[in-house]
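**Student:** Predicted model, plus sequence, below.
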Amino acid sequence: QELAQLLRPASHPQTVLVVDDDPGVLDLHARLVEQLGRHALTARNGREALTMLEHVHPDLILLDLNMPEMDGFALLDVLRARESTRDIPIVILTGRLLSDSDLERCTRGVAGILGKGLFSAQETLDRLQAVLERRASISSATRQLVRRAMAFIHAHFAEPITREEIAAQIGMSADYLTDCFRQELGITPMTYIRRYRIRRACELLRSTDQSITQVAVEVGFADTAHFTRTFLREMGMTPKAYRKNPTWG
């Protein structure tokens, strides 16, 4: 397969299969792929993706998890069981709030996990480009440690956790944790925590009538003014404005 890629004519760009049940997201991600100069194929669920994979062998699969008929987890299981597809790299790009057990299921063959809303379009492009160019990356064992750190953050984001505390939980130094996060996700652990908190705040602002102060405390901000400044920097609007016009999520 690698030899075939090296011998591929320049007129035949790499192919990325984008799998997502949301038509708007599917179109957006296909356009991101095309911005990289790659050819995008699209499927609306796991079954449709499997049908396409009988005829094409993409260089990368960009996969959502929450889909009807066959979700991303079920598709992952099938892809890893088949000799013809088990070596295709997969990047998961999902709005699902991943638990520790979810992250455990996204291990073998998954080259990256990107939460929708946690990464800018450019950061997403950079991650996809790195996978497609097969740049040297951290070992699978270290990648698992990063995902354990992500799971810890997801479980404790409302607490005043520090980089050092996260590193201690998974048995590495704080500086090495930061290096691994940069290689795996392109951002630092503290940036990931901040964005994850804001994402959870967006959900509360959309789905509850809690006050801004209550939302701030629930997602780990002790100071409402700090929460508002951080929210404005990440979302481009205040929490109050977002509640009136929830344009993201």
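**Tutor:** Nice, I can see it.
**Student:** okay, CA-based contacts and neighbour counts for the rest of this
**Tutor:** Will do.
**Student:** Please, where are all the strands along this protein?
**Tutor:** 15-19, 39-43, 60-63, 90-94, 110-115 (DSSP state E).
**Student:** try it against this one:
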Amino acid sequence: MLKRGVAGLLLIFVLWGGGVLLFDVPDYLLPGPVAVLDRLGFLYANARLMTHIYVTLTEIFWGFLLGLGAGVLCALLFARLPVTERLATPLILLLQTAPKIAIAPLLLLWLGLGPAPKIVLIAIVTFFPVMTGMLSGLRFVNKSYLDLAKVLKLTAWQRFVHIEFPAALPTLFAGATVATTLAMTAAVIGELMGANEGMGYLLSAGQENADTATVIGMVLLLSLTGWLFYEVAEHFRRRTEARFSEV
């Protein structure tokens, strides 16, 4: 799948470059791939591009990890104590339905211009798909397995490790995969709202300077980063499911 994706990406670059040359599109509207790569090389040499990439990746990693942990823990709590789900649902829905571009300025006011508001925003958007995926898996565990656990007198922890968690893995990873793309979007929103580092910051700077090559370059880098996170999530899904299928 990865090889086909790379081949498709190369095809897009070829069509893009050919279209720009064929129709003589001016650079200020749509620079060709060579011009964009040249701009990225300039940013690498003169604008600490790798530092900005590292900042965004770090924000996504910690925000995703925080949202993943909170989603799994809340799903476990809601599955064990349904009353807590009824109490927390209004707040969760308010957070999820509120436009993230409106939440970002509040987080910036409360937490400053550092990485903290971006990490929290990423955790917020990551939490919901992970929580719903995990909760769905826990609720639809095969009843015969739960009856067997009672017969074997398994503890709550043993039941979770050997029955509930493996059963919830497919829906958990489905939610986590969706969350990887949302995490990227949240990181960019946070950096566009206010930051002095990160790929979103460079994107904003390119827009302010009418530098189309920089804007397109950052969009490409952000898209590739989102693809990388998606592939990492898929890798862990395959490894984890293979491991639990052997148990």
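**Tutor:** Done, it's in. No experiment lies behind these values; they were computed from the predicted model shown.
**Student:** Drop the TM-score for these two in here.
**Tutor:** Superposed pair, TM-score by TM-score structural alignment, normalised by the length of structure 2: 0.25. Supporting alignment: 100 aligned residues with a C-alpha RMSD of 5.4 Å.
**Student:** Would you reformat the strands of structure 1 as CSV and include distance to Ala168 of structure 1 and mean neighbour count?
**Tutor:** Converted to CSV, the strands of structure 1 look like this (distance: least, C-alpha to C-alpha, whole Å; neighbours: other C-alpha atoms under 10 Å):
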stretch, distance to Ala168 of structure 1, mean neighbour count
strand 15-19, 36, 25
strand 39-43, 41, 20
strand 60-63, 31, 24
strand 90-94, 27, 22
strand 110-115, 22, 20
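**Student:** out of the ones you listed, nearest to Phe227 of structure 1?
**Tutor:** strand 110-115 (20.8 Å; C-alpha to C-alpha).
**Student:** so what does that closest one touch, helix or strand wise?
**Tutor:** strand 90-94, helix 121-132, helix 174-185 (3 or more C-alpha pairs under 8 Å, 6 or more residues apart in numbering; DSSP states H and E).
**Student:** Deepest in the core, which of those is it.
**Tutor:** strand 90-94 (a mean of 22; mean count of other C-alpha atoms under 10 Å).
**Student:** And that strand, what does it pack against?
**Tutor:** strand 60-63, strand 110-115.
**Student:** try it again with 10 Å
**Tutor:** Identification of packing neighbours for strand 90-94 of structure 1 by 3 or more C-alpha pairs under 10 Å, 6 or more residues apart in numbering; DSSP states H and E yields strand 15-19, strand 60-63, helix 72-81, strand 110-115, helix 121-132.
**Student:** buried stuff in stretch 222-232 of structure 2?
**Tutor:** Leu222, Thr225, Gly226, Trp227, Phe229, Tyr230, Glu231 (16 or more other C-alpha atoms under 10 Å).
**Student:** Revised request: answer the last question for stretch 228-247 of structure 2.
**Tutor:** For stretch 228-247 of structure 2, by 16+ other C-alpha under 10 Å, it's Phe229, Tyr230, Glu231, Ala233, Glu234, Arg237.
**Student:** list the contacts for the nearest residue to the fourth one once chain neighbours are set aside?
**Tutor:** So the one you mean is Ala233 of structure 2. In space, and not counting its chain neighbours, Ala233 of structure 2 is closest to Thr177: 6.1 Å by C-alpha to C-alpha, 6 or more residues apart in numbering. Applying C-alpha atoms under 10 Å, 6 or more residues apart in numbering to Thr177 of structure 2 gives the contacts Thr126, Pro129, Val130, Thr171, Phe229, Tyr230, Glu231, Val232, Ala233, Glu234, Arg237.
**Student:** how far away is Leu75 of structure 1 from Leu62 of structure 1?
**Tutor:** 12 Å (C-alpha to C-alpha, to the nearest Å).
**Student:** what's the answer for Asp175 of structure 1, then?
**Tutor:** 30 Å.
**Student:** likewise Glu218 of structure 1?
**Tutor:** Taken as C-alpha to C-alpha, the span from Glu218 of structure 1 to Leu62 of structure 1 is 32 Å.
**Student:** cool, His39 of structure 1 as well?
**Tutor:** In terms of C-alpha to C-alpha, His39 of structure 1 sits 13 Å off from Leu62 of structure 1.
**Student:** Likewise for Arg243 of structure 1?
**Tutor:** Arg243 of structure 1 is 30 Å from Leu62 of structure 1, by C-alpha to C-alpha.
**Student:** got it, and His226 of structure 1?
**Tutor:** From His226 of structure 1 to Leu62 of structure 1 the distance is 35 Å (C-alpha to C-alpha).
**Student:** what's the answer for Val33 of structure 1, then?
**Tutor:** 9 Å.
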